[in-house]
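Trainee: What follows is a protein structure lacking sequence information:
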């Protein structure tokens, strides 16, 4: 799995202009099973995405499709980890890339 930390590099006005396209992109990735959780940071200077396990090259290609990436509005820090514990009664979807 991956934690993706987005840090905005563009002005908030630029982020707001690209936000609808970014949300459509997120929706496609959730539908495809690539993303599990996503949301803005508080304060609003970026966001966090939890991504399913997959080849890193595949993840990099997915991130390259993000309008924030294409417009150079965010920097992405990516942390890979192996989930070994899960809270009781919490079920994570299975990725098609496992």
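Mentor: Alright, I've got the coordinates. What you see is a predicted model, and the numbers here were worked out from it, not measured in a lab.
Trainee: okay, CA-based contacts and neighbour counts for the rest of this
Mentor: Fine.
Trainee: can you tell me which helix in this structure is longest?
Mentor: helix 12-32 (DSSP state H).
Trainee: List the contacts of that helix.
Mentor: Applying Cα atoms under 8 Å, 6 or more residues apart in numbering, the contact partners of helix 12-32 are 8, 35-36, 65-68, 73.
Trainee: also this one, for the comparison:
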């Protein structure tokens, strides 16, 4: 599993200008089965996405995010080997 941590490099106003296309990109990630959960950081300095799949595929998908394409946010991709989870989240274990 991967944690995709987005950190805004530009203002929230600039992020808002690209939010619709970013959210469409996020929806495609869910539709394709790559994304498991997502949301904003509090305070609003970026966001977070939980993802599954091959690292190379995730890296390629992240590069196509409108936030990345327009320099709105930097991504940190963190791989996590889940060893313990609630019973309903057992599928996350690798």
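Mentor: Arrived safely, thanks for sending. Just so it is clear, the model here is predicted, and its values are computed rather than measured.
Trainee: The longest helix of structure 1: average distance to aligned residues in structure 2?
Mentor: Compared with structure 2 after fitting, helix 12-32 of structure 1 deviates on average by 0.5 Å (mean Cα distance after the TM-score superposition for structure 1).
Trainee: Show me which residues of that helix are buried.
Mentor: Neighbour-count burial for helix 12-32 of structure 1, counted by 16 or more other Cα atoms under 10 Å, picks out 15, 18, 22, 25-26, 29-30.
Trainee: Just send those residues back as JSON lines, with distance to residue 81 of structure 1 too.
Mentor: Formatted as JSON lines, the buried residues of helix 12-32 of structure 1 follow (distance: Cα to Cα, whole Å):
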{"residue": "15", "distance to residue 81 of structure 1": "28"}
{"residue": "18", "distance to residue 81 of structure 1": "29"}
{"residue": "22", "distance to residue 81 of structure 1": "25"}
{"residue": "25", "distance to residue 81 of structure 1": "24"}
{"residue": "26", "distance to residue 81 of structure 1": "21"}
{"residue": "29", "distance to residue 81 of structure 1": "19"}
{"residue": "30", "distance to residue 81 of structure 1": "19"}
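Trainee: quick check, nearest of the residues you listed to residue 56 of structure 1?
Mentor: The shortest approach to residue 56 of structure 1 among the buried residues of helix 12-32 of structure 1 belongs to residue 29, at 15.2 Å (Cα to Cα).
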